[in-house]
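Trainee: need a structure here:
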Amino acid sequence: MNISNFPSFRLDGKVALVTGGSKGIGLAMACALGINGAKVIISSRKADELQKVVEEMNNQGLDFSWIQADVTNKEQVDNMVNEIIEHHGQLDILVNNAGMNIRKPLVEVEESDWDKVLNTNLKGIFLVGQAAAKQMIKQKNGKIINISSILGGIGMPSQTSYAASKGGINQLTKVWASELSPYNIHVNAVAPAYIKTPMTATWLQDEQRYKEIVGNTMVNRIGDQEDLAGPIVFLASGASNYVTGQVLHVDGGWTAK
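Mentor: Take a look at the predicted model:
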């Protein structure tokens, strides 16, 4: 066996964009890419958060930069991708992560709630994915990783708009994988269960809720942000070149029970 033919998990020379990358799982995934050699651009709507994070990551030796953009705004999305190409000449990896949630029972969901969640979680994924795909088609290579959720495939109360958006992401992933495969572009999704982040910290303080979530896993714990590092690096690297159109559940065994 010629081991020189084995692909590397390293991302040296690659340019990666992570939307919603200034905090939570977005930042964790951005760090994982940077640790493995990628030049990482993080984006969000808040410039002050982006600046602070980039300074912190650069001080730790990672190659981070930032672009302010609202993923629901096509003009801002197109400008973001164009700016990356102008500065770096390529876009190799997209982690399509920006998202939000409004938890309400079905009968209490306002039309504005539905629109806000679907615009961010599904329209935003579409707009950024489309803009990145146009460049990757020119390059004839690329990796698109959409961030879904276990709620894209299972039912849970008070998740009407969020679950609908994540189910949509799963289907977009499969369609894009089929459509973009002739251009050597791989499209996959990562579907986490509950991950401990600043965003979920307050919600997870409910002792009964915490026990129920842990009880649904096989590993008897809630996920840490670091648990997403391996899956993201794998799907962003040459090690996953025979993997496309998949939804990888990072859920402690929840959906396998």
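Trainee: CA only for contacts and neighbour counts going forward, please
Mentor: Noted.
Trainee: remind me, longest helix of this protein?
Mentor: Counting by DSSP state H, the longest helix found in the chain is helix 160-180.
Trainee: next helix or strand past that one?
Mentor: Using DSSP states H and E, the helix or strand that follows helix 160-180 in sequence is strand 185-192.
Trainee: contacting residues around the following helix or strand past that following strand?
Mentor: Sequence order places helix 198-201 as the next helix or strand after strand 185-192, per DSSP H and E. Residues outside helix 198-201 that contact it (Cα atoms under 8 Å, 6 or more residues apart in numbering) are Gly24.
Trainee: for the helix or strand immediately after helix 198-201 in the chain, which helices and strands make contact with it?
Mentor: Remark: after helix 198-201, the chain's next helix or strand is helix 207-215, criterion DSSP H and E. Applying 3 or more Cα pairs under 8 Å, 6 or more residues apart in numbering; DSSP states H and E, we find helix 207-215 packed against no helix or strand.
Trainee: direction-wise, compare the helix or strand following helix 207-215 with strand 185-192 and give the angle.
Mentor: The helix or strand immediately downstream of helix 207-215 is helix 229-236, counting by DSSP H and E. Put simply, helix 229-236 runs at 160 degrees to strand 185-192, going by axes from the mean of the first three to the mean of the last three Cα atoms, to 10 degrees.
Trainee: another one to check against the first:
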Amino acid sequence: MTGKVAVVTGAGSGIGRRAAIALGEQGWNVVLAARRVETLEETAADGAFKAGNCMVHPADVSKPEEVDRLFEAVSARYGRLDLLFNNAGIFYTKPVEEIEPADWERSMAVNLNGAFYCAQAAFRQMKSQQPRGGRIINNGSVSAHVPRPHATPYTVAKHAITGLTKSLSLEGRAYDIACGQIDIGNAASPMTEAMPKGVLQADGTLKREPTMDIANVAQAILFMTALPLEANVQFMTVMATAMPYIGRG
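Mentor: Okay, the predicted model is just below:
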């Protein structure tokens, strides 16, 4: 994989950080993107990047002009793009009747609009470069299939990500662009810190939920990226075995 170029959004923490490090360990040149430069620099300090095979580029993916600057910087430095891991996202819980317009708009702006802006920019680069093509992996979450209580904006956005994945897969066929989706459940990260303490269930009770090592997600992503562009993992679900997903509700 040495010399290939990846952009990882949300690379400052959690799944994004671990995926970026795993790619760096495999010899990828990794562009680290997130809003906060401090967390990106913490990721870049990992030993996986001792060879200098990374670039830190702060960007708010909800702002199309910042996404444009991100991908312009990638093109200027590396001249091509082989992988986008579309991972940036935010999550909060509120009963549906208490969701403010600003809450809804912010969730859509990051979880859906940001994913689209990044995918669009990556698609343009992959279509025009020589040799053309590349791979886009969208982080869908198990919420792309089933909701949690009090998570309407996140659930709606993640269902829409599935539509984005399918559309990119269809339009990418003509340009050697493969698009797949990884749906992750209860990987141990800052977003799932509450799981072992107890979280709201569909029946109104609070129950502890098991989590899994985030390294399992990174391994799944590496498997997807290792395939030649003639092959694609369209959808993959990787989750803690005992989490309440099958039969949720």
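Trainee: report the TM-score for the pair.
Mentor: Here the TM-score for the pair of chains, by TM-score structural alignment, normalised by the length of structure 2, is 0.89; 239 aligned residues with a Cα RMSD of 2.1 Å.
Trainee: read off where the longest helix of structure 1 ends up in structure 2.
Mentor: Matched against structure 2 by TM-score structural alignment, helix 160-180 of structure 1 falls on residues 152-172.
Trainee: ok, residues contacting that stretch?
Mentor: 90-92, 96, 104, 107-108, 111-112, 115-116, 123, 138, 140-141, 143-148, 177-181.
Trainee: tell me how many other residues crowd Asp78 of structure 1.
Mentor: 17 (other Cα atoms under 10 Å).
Trainee: the helix or strand hosting it packs against which elements?
Mentor: Here Asp78 of structure 1, judged by DSSP H and E, is contained in helix 74-88. Judged by 3+ Cα pairs under 8 Å, 6+ apart, the packing partners of helix 74-88 of structure 1 are helix 124-139.
Trainee: counterpart of Pro95 of structure 2 over in structure 1?
Mentor: So, by TM-score structural alignment, Pro95 of structure 2 is matched to Pro105.
Trainee: show me what contacts that match?
Mentor: Pro157, Ser158, Gln159, Thr160.
Trainee: rewinding a little: the match of helix 160-180 of structure 1 vs structure 1, average distance?
Mentor: Following the fit onto structure 1, the mean deviation recorded for stretch 152-172 of structure 2 is 0.5 Å by mean Cα distance after the TM-score superposition for structure 1.
Trainee: how far off centre is that stretch?
Mentor: Mean-position distance between stretch 152-172 of structure 2 and its chain equals 12 Å (Cα atoms, centre = their mean, to the nearest Å).
Trainee: do stretch 20-39 of structure 1 as well
Mentor: 10 Å.
Trainee: neighbours of Leu23 of structure 2, just the number please.
Mentor: Leu23 of structure 2, neighbours per other Cα under 10 Å, totals 26.
Trainee: remind me which helix or strand it belongs to.
Mentor: Counting by DSSP H and E, Leu23 of structure 2 is part of helix 14-25.
Trainee: just want the angle from that helix to helix 215-226.
Mentor: 50 degrees.
Trainee: looks like Ala131 of structure 1 contacts Asp78 (just checking).
Mentor: Yes - assessed by Cα atoms under 8 Å, Ala131 of structure 1 is found in contact with Asp78 at 6.0 Å.
Trainee: coming back round to it: most widely separated two among the contacts of Pro105 of structure 1?
Mentor: Pro157 and Thr160 (7.6 Å; Cα to Cα).
Trainee: who's more crowded, those two?
Mentor: Looking at Pro157 of structure 1 and Thr160 with other Cα under 10 Å, you find the greater number of neighbours at Thr160, namely 22 against 10.
Trainee: and the more buried one, how far from Leu118 of structure 1?
Mentor: 10 Å (Cα to Cα, to the nearest Å).
Trainee: now which residue in structure 1 aligns to Glu105 of structure 2?
Mentor: Match for Glu105 of structure 2 (TM-score structural alignment): Asp115.
Trainee: its match: helix or strand, and which one exactly?
Mentor: helix 111-118.
Trainee: identify each buried residue in that helix, please.
Mentor: Asp113, Trp114, Lys116, Val117, Leu118 (16 or more other Cα atoms under 10 Å).
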